[in-house]
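# Return a 3D structure for these sequence lines:
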Amino acid sequence: MTNKSIQTALIVDDEPDIRDLLEITLTRMGINTYSASNLEEAYSHLSRTEFHLCLTDMNLPDGNGIDLVSNIQKNHPNIPVAVITAYGSIETAIAALKAGAFDFVSKPVELSRLRDLVDSALRLSQQQENKESKVSDAQEDKLLLGNSETMQKLRGQIRKLARSQAPVYISGESGSGKEMVARMIHQLGPRADAPFVPVNCGAIPNELMESEFFGHKKGSFTGAVENKLGLFQAADGGTLFLDEVADLPMAMQVKLLRSIQEKTVRPVGEQKEIPVNVRILSATHKDLNNEIDEGRFRQDLFYRINVIELKVPALRERVEDIPLLAETMLKRVADECDIPNARLSTDAINALKQYSFPGNVRELENIIERAFTLCEDDVIHAVDLHLQDNSSDARQTIDSAPAQQRNGVNLEEYLETIEKQTIEQALEETRWNKTAAAKKLGISFRALRYRLKKLGME
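Got it, this is the predicted structure:
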């Protein structure tokens, strides 16, 4: 067996010149290399030697690279495999990623791109070897609460996807926790030390979209008073999370597709393209297949971002997790107010379990926060929850709302401003007597205290 302190790579290619190039490059990086010209030789090496990385060509005399990827996935799952594809062969690269390849690199091989890929693969291999990750099991549970079979399966899928560099499309209803899933994929993978950059595609004005994504050069348009890095460059080395990707206008979809495929961006006003190394995760609550049928989303972009789909369950699909989620949320809110004994009554928990939650986890959090401010004696009863009508109209209202309102971007800020102004007015009219101000506002003293703390007005 190979000394574990020495990193070892298997190179599989039937072209001697390519093998030599890869061997020289990896050797200069301090990596021991073994070479094979076909699948038979590769399998022989794998049976005798412990590897930290495998680089394989797609076309081999006795099979193809996907055969090798599948074999390693089955028999040596801790070895990251990168596939070398022909130039422009995106379909082949996607097929390899779906089979379980860590990443791909196109011919002619760019050495800088190859070194980045090898570094990422070896970091992942090191995580596996040390049985460590950037997020412990306890942290995972905190990030994505739930003991249901559905959630245990989801966490297992996340761990597996974190090992790959394949683009992942995260589907699920509004408020179900898609961004949290994206963060976990990032934090459990080899890019964990690099930036995670989330962007709400529905919240960027069309006229600023190209500048936001790709950056711009000083003087490239009115108002461009200095150079600006775009979101791709901000996420370089890390992960770019495109939330509500279905809201991108068609013209931007074309430019985004090119940047993803070519791994480059061209800032507004620049003549040359800049290489970027980002992993793309995307999400939307909409049905992208329907968006394609209606002509609102490009099919080629869909295939590029939807290499692997991960579905996040709605809260009503994991009812058994509701008590744990509600109690955890209540503890967080109560701790902020130094009230350690707050609890949910049995009737409140039963009411929550019978509610359909059209707004999912986000709605549950809002319900718990509101109920905490209104309840008496630190106990939340069913009547304090003020659950809305459980009809299907609630879901239609959420899913048909404008993107900015649905994601709480401008609407939440607006409502917060109104709330601050109302509280300030009541405090001024009572000469900042909080007890009198609470009475004037029709809420309890504790409710006012909580709102002041949450709004940063203490």
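# switch to C-alpha atoms for all contacts and neighbour counts from now on
Fine.
# Would you work out how far apart the start and end of stretch 267-280 are?
End-to-end distance for stretch 267-280, by CA to CA, to the nearest Å: 19 Å.
# same question, stretch 353-361
Terminal residues of stretch 353-361 lie 13 Å apart, using CA to CA.
# I have a second one here; can you model it like the first so I can compare?
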Amino acid sequence: MYPAVLIVDDEITIIESLSGILSDDGFEVIHAFNGYEALKKIETESPDIVLLDIWMPGMDGIETLREIKQKFPNIPVVMITGHGSIESAVEATKSGAYDFLEKPLSIDKVMVTINNALNFRKLEEENLYLRKKTIEKNSITGTSPAVQALHREIMAAAPTDAAILITGENGTGKEMVARTIHQFSRRPEEPFIIINCAAIPEETLDSELFGHEKGALGHAASKNMGKFELAAGGTLFLDEIGDMNINTQAKILRALESKTFQRIGSSRVLHMDVRIIASTNKDLTTEIEKGRFRQELYFRLNVIPIHVPPLRERNQDIPMLVDTFLDKLAGQSATPKKTMSKPALDLLVRYAWPGNVRELKNLMERLSIMVQEDLIDVTHLPHPYHSGDTIDAANSPGELFAPDNLEQARTAFEKEYVRHKVAQVDGDITLAAKTLGTSTRYIKKKLT
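Purely as a prediction, here's the structure:
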């Protein structure tokens, strides 16, 4: 299928000459004599590119360009004029024109510009497709009220440059939320850089963040760019910032306040243009009280707080997640997709999921490999999933009677008892706490 070019000009000679040249090169040519006709042709013919004259009676080219960009933003528009000026070129570019050509037209330049514009459009479409796939890959799956509220928070926060603090238990998908925010931000084409504050040794964390000059450290055989520098223009994700040492916290705070930093061993001041997103599985207010986290840094990071709910608080999403994981696993292994029986799904819905979505994903991978049948049933579920979080000492005495002393046994029983009560109220921690006469913090602690 050949590309379609819409030529918009009130001079018939221009339309005829361009039509002949472009037709000979395999283009499908459409023409219009004014802006109003051009807008109608775009609606009915869907051209791949528009060549638009600036000087036309009635609606001029700039007005027509603005209308095209408002209604059909993905169509590249090349402006043509016999009265070219710097002012016209600037105005056309500001209004969204891809390029600017002057009469008398150079045929070679026309062809090069059209091909460049079409290649640019193709690249934009590919980028949009890849971005869409990235968003789909990193989106939190589910239709529960908790997930819908999370999506609303993400969409409200993403277009801003404000710092975001994502809280949630391990395995809930905090990094996925951060990636989604980046994709919907004003910086989606810029870098998304992650630093895991819990995984990097304290003695190398400063270097990882700010970089260092050659010879600045004992092992520094060359210059190293830090994560702040690598993330320039984009997003820096400080994962598990609650595990960052107190001294590095102070340096991060100074960098955020001054929007500048220095590599270790350098006197050069580097300016910072980075959107900061941080995450933690800890209660930072408690960490502040214990002197392990700086209150000023907390206020800097917690401009927009986003909490990722644990799986037990959105257990109605489990059937959808199970189906999604089994579908992906079948695609990866090129085998028929397995399904899960309703009784087995019911047990999974009632389970408390201390490992959250990560635990569910790992279980699905295990079952898809180990279960030979196409249907995964209750009998295929390993402990503790097959018990639905019920306490049944007669059926599994080894679990509750394994401890060697009374205190350990009491702790094990208490944990199982709380899980059982949470499962009975479909994962509603607030209701379980009220029923048991305790706090939600206590319940959460027993579920981890």
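# What ranges does the stretch 101-250 of structure 1 have for its helices?
Taking DSSP state H, counting those that start in this stretch as the criterion, the stretch 101-250 of structure 1 carries its helices at 111-130, 137-143, 149-162, 178-187, 209-214, 231-234, 250-262.
# what comes up buried for the fourth one?
The one in question is helix 178-187 of structure 1. Residues of helix 178-187 of structure 1 classed as buried by neighbour count (16 or more other CA atoms under 10 Å): Lys178, Glu179, Val181, Ala182, Arg183, Met184, Ile185, His186, Gln187.
# now the last one
By 16+ other CA under 10 Å, the buried positions in helix 250-262 of structure 1 come out as Gln253, Lys255, Leu256, Leu257, Ser259, Ile260.
# Just tell me the aligned range of it in structure 2.
Here helix 250-262 of structure 1 aligns to structure 2 at residues 246-258, judged by TM-score structural alignment.
# Whichever residue in structure 1 pairs up with Arg187 of structure 2: how many residues sit nearby?
Per TM-score structural alignment, the equivalent position to Arg187 of structure 2 in structure 1 is Arg191. For Arg191 of structure 1, the count of nearby residues is 24 (other CA atoms under 10 Å).
# And Arg191 of structure 1, how close does it get to Ala99 of structure 1?
Taking CA to CA, one finds Arg191 of structure 1 at 21 Å from Ala99 of structure 1.
# tell me the contacts of the alignment partner in structure 1 of Ala231 of structure 2?
Here Ala231 of structure 2 is matched to Ala235 in structure 1, going by TM-score structural alignment. Residues in contact with Ala235 of structure 1, defined by CA atoms under 8 Å, 6 or more residues apart in numbering, are Ala194, Pro195, Phe196, Val197, Val278.
# What's Pro16 of structure 1 aligned with over in structure 2?
For Pro16 of structure 1, no residue is aligned by TM-score structural alignment.
# Ignore what I typed, I meant Glu294 of structure 1.
By TM-score structural alignment, Glu294 of structure 1 lines up with Lys290 in structure 2.
# First-to-last residue distance for stretch 380-397 of structure 2?
Stretch 380-397 of structure 2: ends 20 Å apart by CA to CA.
# Checking Val50 of structure 2 next. Helix, strand or coil?
strand (DSSP: H, G, I helix; E, B strand; the rest coil).
# Identify the residue of structure 1 aligned to Ile200 of structure 2.
In structure 1, Ile200 of structure 2 lands on Ile204 (TM-score structural alignment).
# Quick check: its match vs Arg304 of structure 1, distance?
For Ile204 of structure 1, the distance to Arg304 of structure 1 - CA to CA - is 22 Å.
# is it fair to say Ile11 of structure 1 lies in a helix?
No. Assessed with three-state DSSP, Ile11 of structure 1 is strand; it does not lie in a helix.
# and it, how many neighbours does it have?
24.
# Let me see the contact set for the residue nearest the centre of structure 2.
Compute the mean C-alpha point of structure 2, and by CA atoms, centre = their mean the closest residue is Thr180, 1.7 Å away. Contacts of Thr180 of structure 2 were listed using CA under 8 Å, 6+ apart, and they are Ile135, Asn138, Ser139, Ile154.
# Does Ala283 of structure 1 touch Tyr169 like I think?
Yes. In this structure Ala283 of structure 1 lies within contact range of Tyr169 using CA atoms under 8 Å: 5.6 Å.
# Can you find the partner of Phe372 of structure 1 in structure 2?
In structure 2, Phe372 of structure 1 lands on Ser368 (TM-score structural alignment).
# same question, Gly156 of structure 1
Checking TM-score structural alignment: Gly156 of structure 1 goes with Arg152.
# Roughly how far does that match sit from Asp108 of structure 2?
The value you get for Arg152 of structure 2 to Asp108 of structure 2, if CA to CA is used, is 50 Å.
# Asp389 of structure 2 now?
In terms of CA to CA, Asp389 of structure 2 sits 74 Å off from Asp108 of structure 2.
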